[in-house]
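Colleague: Give the three-dimensional model of this entry:
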Amino acid sequence: MQQIKYLVITALLFLSALVSSQAQNISFGFKAGLSNVSIDGPLESTSSGMELESYKANRAFILSLLLNVNLTDEFTLLTEFMYNQKGYNYSYKGPSYAILRTPDTKYTFSGNRDMSINISNTYFQIPVSLSYKLFNRIQLQGGAYGSLLVSSTGAGRVIYSELAEVIGEVEQTLNYNYRSNKPGGVAPANQQIRINNEPELIASQVNAYHDFEEKDKGLFRTFDAGLHAGLNLFINQSLFVGARYSHGLMDITRNSVDHSYQGLDQGKLRFSDDDDRYSAWEFTIGFSF
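Modeller: So this is what the prediction gives:
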């Protein structure tokens, strides 16, 4: 990770020097559009091979300011300053555990979990591309990006069923802020359930680290980097539409916080060393001055 950070910083310093030397060949622009983001990474499954986890791509908004350094008539160094939302849906369905907290007690049960959450991570991203223009209409491009996480939230619900000593199903709303939520955090206990046939109050809403007793950092890493390739089609000299594919080079989650939902290890969370990376398509419309 450190090597990738140094590489991105070196590239940006090189870009600054190049922009200074080519100041007379600079042009500007902007673009906006939608991205379709998914996660590439291993999925939990049962011993029989049934997959318990799934990721689905969600559309998200992007907005970018463009800085073009024209090296020749065909080659351009393109830098973007981008507001980039990366959203996706995560779901888990199958055997799991449930941690339920009353004002006085923490209960741990085995059972089934049906969980679905839409995650939205917002980044300040700087893609740098070398582009080549064909027939004065088609602009092919390829390069790399570095990005900083600005906000990270999630919203969804979880339903627990077949919990020993709990009558019926238990449903809780998920309201996550991965950057600011505290371990063990819950909303006020306002939902009544029956445990051992006794009424108990638990929260109807929980935060991102409800299952944790302690943690040092958030689930998602602050820095990400990757590669991209795409093309722009110019409708006239200034107006263009574009498509681009990008793929991350880094694990976006911290192994010390990324835990398994399939079960506990002697009552404690089990953490994984999964390598989860972004995969995204971007579709934009823009204007170059």
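Colleague: Going by C-alpha atoms from here, please, whenever you check contacts or count neighbours.
Modeller: Will do.
Colleague: How many residues are close by residue 92?
Modeller: By the measure other CA atoms under 10 Å, the count of residues near residue 92 is 22.
Colleague: list the contacts for the closest residue to residue 40 other than its chain neighbours?
Modeller: Closest residue to residue 40 apart from its sequence neighbours, by CA to CA, 6 or more residues apart in numbering: residue 277 at 5.2 Å. For residue 277, the contacting residues are 39-41, 247-252, taking CA atoms under 8 Å, 6 or more residues apart in numbering as the criterion.
Colleague: Let me know the closest of those residues to residue 220.
Modeller: Distance to residue 220 across these (CA to CA) is lowest for residue 252, with 5.7 Å.
Colleague: Could you check how far the closest residue in space to residue 169 that isn't next to it in sequence is from residue 111?
Modeller: Once its chain neighbours are removed from consideration, residue 169 has its nearest residue in residue 161; the separation is 4.8 Å (CA to CA, 6+ apart). When distances are taken as CA to CA, to the nearest Å, residue 161 and residue 111 turn out to be 6 Å apart.
Colleague: Another sequence for comparison is provided below:
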Amino acid sequence: MKNFLVLCCFLLSSLSTALFAQIDARFGFKAGANLGTIIGPAEENDQGESLDGYSWATKVHISATVEVPINERIGLAAELGFSQRGSRYRFEADNAYLSIPELSETFEGQSRVKSVNITNGYVEIPILFYVRPIKDKLQLDFGPSFSFLVSSRGLGILKYGDLSEDAVLGDDFVEINLDHSYLTDAAGELNSDFTRTGQLDQRSITYPADLGGYYFFDEKDGPAYRYFDMGLNFGASYYFTKGLRMGARAYYGLLDITNNNYDIEQQRLDDNRNFILRDDFDRNFSLQFFVGLQF
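Modeller: Alright, predicted model coming up:
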């Protein structure tokens, strides 16, 4: 990490020097799609089988760009933009639990399925070194990115109970909508009243239709996803004309993006029926596809 920070400082210093020394900087913009996911360890059952995981999700990005050539083949570039990253998360397990604080009750021993589409929006600043092995046509670039979280949302659903194919909502299981605004939701917050009825453990219950991001927690200690992320970019662009290009770029996160205060096991509780905290390292990974113009 120390060597990486030294490289970042060198690139920033070089770019600043070049910006003031050169008069032929080229400005432009780019936009496209981010195909992203989150890489991290999975929760496992007693048999060592994975219970959850992240899958790919499509997001968007747009940014302003500047390129400062050092000579005809190499140069430095920087961007300032808005980039969405995230993933589709799914947990599925038998013999799991569900806590409903207002009922002062924890149900155990039935199936639990949780599915959430996570979208994190960042103000992103990549600092890149580029080389053109084929003059005016092919450009390769690499370098660090610094990202600052400005929006964070999760939309999905939570089901608990008898989730067999012939089960009927309201009789055998409960189904709760998840609408998480991770930056603004408060601890224990509901997004609706207790408007749904169902049956669990052979008794009728009333439960909420929509839950906030921290409903299951008594206190909020920061957002679920960290405000700062840093990673490495590796990309390539093809110029159809001097200004029009199309390209792709891979982003590999170097930091843990999740707040471990909310990283809990979803199948098991401890002996005192409290949450079991995990210490997972979850990083962003994305493939970016874009079209850009340079002037």
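Colleague: More neighbours: residue 161 and residue 111 of the first structure, which one.
Modeller: Remark: of residue 161 of the first structure and residue 111, residue 161 carries more neighbours, 22 against 17, as counted by other CA under 10 Å.
Colleague: burial count for the residue opposite residue 219 of the first structure in the second structure once aligned?
Modeller: Taking TM-score structural alignment for the superposition, residue 219 of the first structure sits opposite residue 224 in the second structure. Other residues within reach of residue 224 of the second structure by the criterion other CA under 10 Å amount to 21.
Colleague: thinking residue 224 of the second structure is in contact with residue 256, fair?
Modeller: No. Using CA atoms under 8 Å, residue 224 of the second structure is not in contact with residue 256; the gap is 11.4 Å.
Colleague: Against residue 285 of the second structure, how distant is the residue nearest to the spatial centre of the second structure?
Modeller: Residue closest to the mean C-alpha point of the second structure, counted by CA atoms, centre = their mean, is residue 86 at 2.8 Å. For residue 86 of the second structure, the distance to residue 285 of the second structure (CA to CA) stands at 9 Å.
Colleague: my read is residue 222 of the second structure is in a strand, agree?
Modeller: No. With the criterion set as DSSP: H, G, I helix; E, B strand; the rest coil, the secondary structure at residue 222 of the second structure is coil rather than a strand.
Colleague: circling back: which one of the contacts of residue 277 of the first structure is nearest residue 157 of the first structure?
Modeller: Proximity of the contacts of residue 277 of the first structure to residue 157 of the first structure, judged by CA to CA, is greatest for residue 39, which lies at 20.0 Å.
Colleague: Just give me the neighbour total for the closest residue to the closest one other than its chain neighbours.
Modeller: Sequence neighbours aside, residue 278 is the residue nearest to residue 39 of the first structure in space, at 4.9 Å (criterion: CA to CA, 6+ apart). The criterion is other CA under 10 Å. On that basis, residue 278 of the first structure has 22 neighbouring residues.
Colleague: helix, strand or coil for residue 278 of the first structure?
Modeller: On the three-state scheme (three-state DSSP), residue 278 of the first structure is labelled strand.
Colleague: Would you agree it is in contact with residue 36?
Modeller: No. No contact is recorded between residue 278 of the first structure and residue 36 when judged using CA under 8 Å, the distance being 10.3 Å.
Colleague: What about the aligned partner of residue 254 of the first structure in the second structure, how many residues nearby?
Modeller: Under the alignment (TM-score structural alignment), residue 254 of the first structure pairs with residue 259 of the second structure. Applying the criterion other CA under 10 Å, we find 18 residues in the vicinity of residue 259 of the second structure.
Colleague: Unless I misread the structure, residue 43 of the first structure falls within a helix.
Modeller: No. The assignment for residue 43 of the first structure, made by three-state DSSP, is coil rather than a helix.
Colleague: measure it to residue 95 of the first structure for me?
Modeller: When distances are taken as CA to CA, residue 43 of the first structure and residue 95 of the first structure turn out to be 14 Å apart.
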